[in-house]
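Participant: could you work out the structure for the sequence below:
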Amino acid sequence: MSDWQDIATAPMDGTEILLASIGQTFDGVPVPPRVTLGHYTVGDELLRDAGDCGGACRCPEYEEIEPFWMSWDGGFTDENPPTHWQPLPPPPIRESSPEPAAFKPQLLGYDECRCILTQYCDGTCRPIYSRPPNE
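Facilitator: Model (predicted):
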């Protein structure tokens, strides 16, 4: 199933999208189909540097150009325009490993009692607990 849509339905607000063209011909030479990232030009992209004003201030001057489909590889022209588009896919999501369960030590028993006053010892003075697996 293809999500390609006709270029006439593409956003023309500068949104980055996937652009595609079907195989075309230019001056009798076949132009292969292609897919690339691009957008419709808007705003300052429509200003071409025309040098400066020529005065002492040397203010930059620009001339306004017609909007066009701009691709990052620069391959679309009026003669070979994009014919289809589709939105960019969402970025990948970092797959997080599940949080390890919190380690809860288990009482394994008691070590030999070393109390000085053994008559007061209940035998629980040296408990032995399980350790986390990585220790």
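
Participant: every contact and neighbour count from this point should use C-alpha atoms.
Facilitator: Noted.

Participant: report the buried residues of stretch 6-20.
Facilitator: Residues of stretch 6-20 classed as buried: 7, 10, 12, 16-20 (neighbour count, 16 or more other C-alpha atoms under 10 Å).

Participant: using JSON lines, please lay out the residues you listed together with secondary structure.
Facilitator: Compiled in JSON lines, the buried residues of stretch 6-20 are given as follows (DSSP: H, G, I helix; E, B strand; the rest coil):
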{"residue": "7", "secondary structure": "helix"}
{"residue": "10", "secondary structure": "coil"}
{"residue": "12", "secondary structure": "coil"}
{"residue": "16", "secondary structure": "coil"}
{"residue": "17", "secondary structure": "strand"}
{"residue": "18", "secondary structure": "strand"}
{"residue": "19", "secondary structure": "strand"}
{"residue": "20", "secondary structure": "strand"}
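
Participant: how about this one, so we can line them up?
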Amino acid sequence: MSDWQPISTAPRDGTKVDLWGINHLHYDKKSYRKCDVAWGRVTDWMGRERDDWQHGMGEDFEPTHWLPLPQPPEDAQ
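Facilitator: Below is the predicted model:
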């Protein structure tokens, strides 16, 4: 069973989530998981700012699904 949800339902309030998406630069459009990603201000390679996912992979990574982060272990500091 999967908890992955469509990217259109992802929180855009700065909450960190895991993303699943497609790397359009990869020859076979390889998919990746990016962990601990939030929505917020990003700057593209031309210096323009916009609101987007802060995954650090540039505009070639297209998130398709998201997953809430799990709770940390009870004994974590």
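
Participant: give me the TM-score for these two chains.
Facilitator: Overlay of the two chains. TM-score (TM-score structural alignment, normalised by the length of structure 2): 0.74; 72 aligned residues with a C-alpha RMSD of 2.6 Å.

Participant: still on that earlier bit, can I get the buried residues of stretch 6-20 of structure 1 in TSV including distance to residue 41 of structure 1?
Facilitator: Shown next, in TSV, are these (distance: C-alpha to C-alpha, whole Å):
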residue	distance to residue 41 of structure 1
7	14
10	12
12	8
16	10
17	12
18	14
19	13
20	16
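
Participant: ok, which pair from these is furthest apart?
Facilitator: Longest distance between any two of the buried residues of stretch 6-20 of structure 1 is 15.3 Å, between 12 and 20; criterion C-alpha to C-alpha.

Participant: where along structure 1 do the strands fall?
Facilitator: For structure 1, the strands defined by DSSP state E occupy 5-6, 17-21, 24-26, 29-31, 34-40, 47-52, 60-64, 69-71, 84-87, 107-110, 127-129.

Participant: could you list every helix and strand in contact with the longest one?
Facilitator: By that I understand strand 34-40 of structure 1. With contacts taken as 3 or more C-alpha pairs under 8 Å, 6 or more residues apart in numbering; DSSP states H and E, strand 34-40 of structure 1 sits against strand 17-21, strand 69-71.

Participant: can you pull up the most central residue in structure 2?
Facilitator: Closest to where the C-alpha atoms of structure 2 average out (C-alpha atoms, centre = their mean) is residue 19, at 3.7 Å.
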